[in-house]
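Trainee: Predicted model follows, preceded by the sequence.
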Amino acid sequence: MTRIAFIGLGIMGLPMAKNLVAAGYDVVGYNRSQEAIDKLVAAGGAGATGIADAVSEADVVITMVPDSPDVAGVVQGPDGVFANAKAGALWIDNSSIRPDVAKELAAEAVAAGLGAVDAPVSGGEQGAIDAVLSIMVGGSADDFARAEPVLNAIGKTIVHVGPAGAGQTVKAANQLIVAVNIQALAEAVVFLEAFGVDTDAALTVLGGGLAGSKVLDQKGWKMLNRDFAPGFRLALHNKDLGIVTSAARSVGVTVPLGAAVAQLVNALVARGDGGLDHSGLFKLTAELAGRD
């Protein structure tokens, strides 16, 4: 049985690890909070006392942590993945980080005798729970072939998009599209409410036409109900939009809509709303229109 070490049992990571257990993998998890580890154990997995303990016997190591420094902190150093994983193990990073950092860390992994793919995911908490995530994978063809069966247990659309770092580049594009769509949806909902129309009916019919999207389906009713419990936190989308704008600047590409939405997201985070779902963009949009 393939043994998988899963590091990072957060909103996305825990259901992903549970789905790997359900698929028949031997999963050992590690997280900074014991509560998350206990939930994985209750689902049939095992818990580890630290990173080295989790990865020492693993055939596959998955990391799912918030940002580039977090990934580096998990994999580097004497207590990290690279120093403690067995030779030939495959490292799959499902985190969303900077493409250049992904390339650098993949090279370090290979130097340590490991395979490596960057495989960021899209689909939010519900996609993780339902194992229907979209996963964009960067790395060699051989490492992708090794990773694909594992990724099939947590996702529905798994595509090899190029060499190391390519997965993160495509994920950055995904986050750009999602952010602009959420902002457009927020403006549309404010517009509809201002006219007093039946907003439930309006979203239903809009969802059946060209304006329809997964963003509308998943976020429209959160806006109508003012329910901003996090499926994907604004603080993380703020980080991702920073990656987008920085990467775009590095290659001379302009992203005017993305840059504008990035400023709105940053404003929400700066005022203390970073823990809300990214549909919380609606709050600031409504306030700017003098509505709540």
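Mentor: Looks like it arrived, so ask away. The structure presented is a predicted model; accordingly, all values stated were derived computationally and were not measured.
Trainee: all contacts plus neighbour counts: C-alpha atoms, from now on.
Mentor: Will do.
Trainee: In this protein, which residue is most central in space?
Mentor: By C-alpha atoms, centre = their mean, the chain has its centre lying nearest to residue 121, at 4.9 Å.
Trainee: who touches it in this structure?
Mentor: 94, 95, 96, 133, 134, 135, 136, 171 (C-alpha atoms under 8 Å, 6 or more residues apart in numbering).
Trainee: Can you check which strand is longest in this structure?
Mentor: Ranked by residue count, the top strand of the chain under DSSP state E comes out as strand 155-162.
Trainee: so what does that one touch, helix or strand wise?
Mentor: With contacts taken as 3 or more C-alpha pairs under 8 Å, 6 or more residues apart in numbering; DSSP states H and E, strand 155-162 sits against strand 133-138, helix 141-151, helix 166-194.
Trainee: same thing but at 7 Å, please
Mentor: strand 133-138 (3 or more C-alpha pairs under 7 Å, 6 or more residues apart in numbering; DSSP states H and E).
Trainee: just the angle between the strand it packs on and strand 155-162, please?
Mentor: Strand 133-138 and strand 155-162 are oriented at 20 degrees to each other (axes from the mean of the first three to the mean of the last three C-alpha atoms, to 10 degrees).
Trainee: Just give me how far strand 133-138 sits from the chain centre.
Mentor: Distance of strand 133-138 from the chain centroid (C-alpha atoms, centre = their mean, to the nearest Å) equals 10 Å.
Trainee: again with stretch 174-192
Mentor: That offset, for stretch 174-192, works out to 19 Å (C-alpha atoms, centre = their mean).
Trainee: buried set for that stretch?
Mentor: 174-176, 178-190 (16 or more other C-alpha atoms under 10 Å).
Trainee: Repeat that for stretch 122-133.
Mentor: 122, 123, 124, 125, 126, 127, 128, 129, 131, 132, 133.
Trainee: try this one side by side with the last:
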Amino acid sequence: MAHTPDTTRIAFIGLGIMGAPMARNLLKAGYDVTAYTRQAEKTEAFVKDGGKGASSVAEAVREAHVVITMVPASPEVAEVVLGEGGVLDNLPEGGTLIDMSSITPQTSIEVAEAARAKGIKALDAPVSGGEAGAIEAALSIMVGGEQETFEAAKPVFEALGKTIVRCGPAGSGQTVKAANQLIVAVNIQAVAEAVVFLEKSGVDLTAALDVLNGGLAGSTVLTRKKESILAGSYRPGFTIDLHHKDMGIVTDAARAVGAAVPAGGLVAQLVAALRQQGDGGLDHSALVRGVQRLSGQSPDGG
């Protein structure tokens, strides 16, 4: 069945920075959405906004046609989906599981195989666009799985994003997401180094970033992150902790296929160092703070 709002019940597992606005956009699109997350207050807030709440994964999933999981990493996906009392134990045969977390390609393949054995269709569909893209329903969604399942799920994806592409069989979405995180991390690091270079040179930073963003150096990173960088405010849209996890996926996956990612390896170390400096909960644009420290500046102005 095509997953249209008037015929589809969705269970949404995970109401974090990304998951909460995504679940709300499904409500806005007219879907019947039941949400579960470990923080009861987040479920309560979702119910106040017109959704339904569940006290367990099993309760959320039992009567669903589609389950969307949006949790931090592979261990959480394995627990929620494959674990006792999880999604595959409770989603009716013929249902569709869409995992939109950012995890290892191998975990996605394992999930797809386990789902197939229970008569459940599965897609890995990680996203890019950060909190702003989730709020604006403008995410880029990279999907792995069967073409027929992808086509049936397209209406659900269209409530969440603007660029929706099937990249190949199970695990392909996660492989493309790993490449996305590689590009984003190296881009942010380049912006961070440019910012500190400009600051220490005494240039008008606002003017400099404006003109840079209008030329070949322009990027979504600069567009999305420029104001917070100028303000020195790094409220998380996507945390350093999560990007650290993703850079581990990138480097492991690249090693497995024999691809060299030298710039990615360096930035992975810089992200890891920033976590050790206590900045793991900040937005990933806080890579600026790491470059400031390396350049003899105090990120906090002290």
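Mentor: The structure has been received and is ready for your questions. Please read all numbers here as calculations on a predicted model, not as lab measurements.
Trainee: Superposed, what's their TM-score?
Mentor: Once superposed, chain against chain, the TM-score is 0.99 (TM-score structural alignment, normalised by the length of the first structure); 292 aligned residues with a C-alpha RMSD of 0.8 Å.
Trainee: quick one: what's aligned to residue 211 of the second structure in the first structure?
Mentor: Aligned by TM-score structural alignment, residue 211 of the second structure pairs with residue 205 of the first structure.
Trainee: that older thread, just the buried residues of the contacts of residue 121 of the first structure.
Mentor: 94, 95, 96, 133, 134, 135, 136, 171.
Trainee: I'd like to know how far the aligned residue in the second structure for the first one sits from residue 71 of the second structure.
Mentor: The reference is to residue 94 of the first structure. Aligned by TM-score structural alignment, residue 94 of the first structure pairs with residue 100 of the second structure. Per C-alpha to C-alpha, to the nearest Å, residue 100 of the second structure is found 8 Å from residue 71 of the second structure.
Trainee: Show me the common contact partners of these two, please.
Mentor: Taking C-alpha atoms under 7 Å, 6 or more residues apart in numbering as the criterion, residue 100 of the second structure and residue 71 do not both touch any residue.
Trainee: Tell me where the second structure has strands.
Mentor: 9-13, 32-36, 52-53, 66-69, 96-99, 121-124, 127-128, 139-144, 161-168.
Trainee: between those strands, which one is nearest to residue 230 of the second structure?
Mentor: Closest approach to residue 230 of the second structure among the strands of the second structure (C-alpha to C-alpha): strand 127-128, 23.0 Å.
Trainee: In the first structure, what range does that closest one match?
Mentor: Going by TM-score structural alignment: strand 127-128 of the second structure matches residues 121-122.
Trainee: how near is the residue nearest to residue 128 of the second structure when sequence neighbours are not counted to residue 241 of the second structure?
Mentor: Ranked by C-alpha to C-alpha, 6 or more residues apart in numbering and with sequence neighbours excluded, the top spatial neighbour of residue 128 of the second structure is residue 140, at 5.1 Å. According to C-alpha to C-alpha, residue 140 of the second structure stands 21 Å off from residue 241 of the second structure.
Trainee: again with residue 294 of the second structure
Mentor: 20 Å.
Trainee: out of the two, which sits in the busier spot?
Mentor: residue 241 (19 against 11; other C-alpha atoms under 10 Å).
Trainee: Which residue of the first structure sits opposite the more buried one in the alignment?
Mentor: In the first structure, the residue equivalent to residue 241 of the second structure is residue 235, according to TM-score structural alignment.
Trainee: and if you look at residue 66 of the second structure?
Mentor: Using TM-score structural alignment, residue 66 of the second structure lines up with residue 60 in the first structure.
Trainee: Settle this for me: residue 124 of the second structure is touching residue 168, isn't it.
Mentor: No - the pair residue 124 of the second structure / residue 168 is not scored as a contact, 10.2 Å apart, by C-alpha atoms under 7 Å.
Trainee: Quick check on these two: which one has the bigger neighbour count.
Mentor: When residue 124 of the second structure and residue 168 are compared for neighbours, residue 124 comes out ahead with 33 against 16, by other C-alpha under 10 Å.
Trainee: Contacts only, for the more buried one.
Mentor: 98, 99, 100, 108, 143, 144, 145, 170, 171, 173, 174.
Trainee: mind listing what the fourth one touches?
Mentor: The contact partners of residue 108 of the second structure, by C-alpha under 7 Å, 6+ apart, come to 124, 170, 171.
Trainee: re earlier: for the aligned partner of the residue nearest to residue 128 of the second structure in the first structure, what are its contacts?
Mentor: Residue pairing (TM-score structural alignment): residue 140 of the second structure is matched to residue 134 of the first structure. Contact analysis of residue 134 of the first structure by C-alpha under 7 Å, 6+ apart lists 121, 122, 123, 155, 156, 157, 158.
Trainee: ok, and these in the second structure?
Mentor: On the basis of both residues aligned by TM-score structural alignment, their matches' C-alpha atoms under 7 Å, what survives of the contacts of residue 134 of the first structure in the second structure is 121, 122, 123, 155, 156, 157, 158.
Trainee: Distance to residue 8 of the first structure added to those residues, as CSV?
Mentor: CSV is the format used below for those (distance: C-alpha to C-alpha, whole Å):
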residue, distance to residue 8 of the first structure
121, 14
122, 16
123, 17
155, 17
156, 21
157, 22
158, 21
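Trainee: Quick check: the farthest pair among these?
Mentor: Farthest pair in those (C-alpha to C-alpha) is 123 and 158. Separation: 12.3 Å.
Trainee: what's the distance between the residue nearest to the centre of the first structure and residue 175 of the first structure?
Mentor: For residue 121 of the first structure, the distance to residue 175 of the first structure - C-alpha to C-alpha - is 11 Å.
Trainee: cool, and residue 129 of the first structure?
Mentor: Where residue 175 of the first structure is concerned, residue 129 of the first structure sits at a distance of 20 Å (C-alpha to C-alpha).
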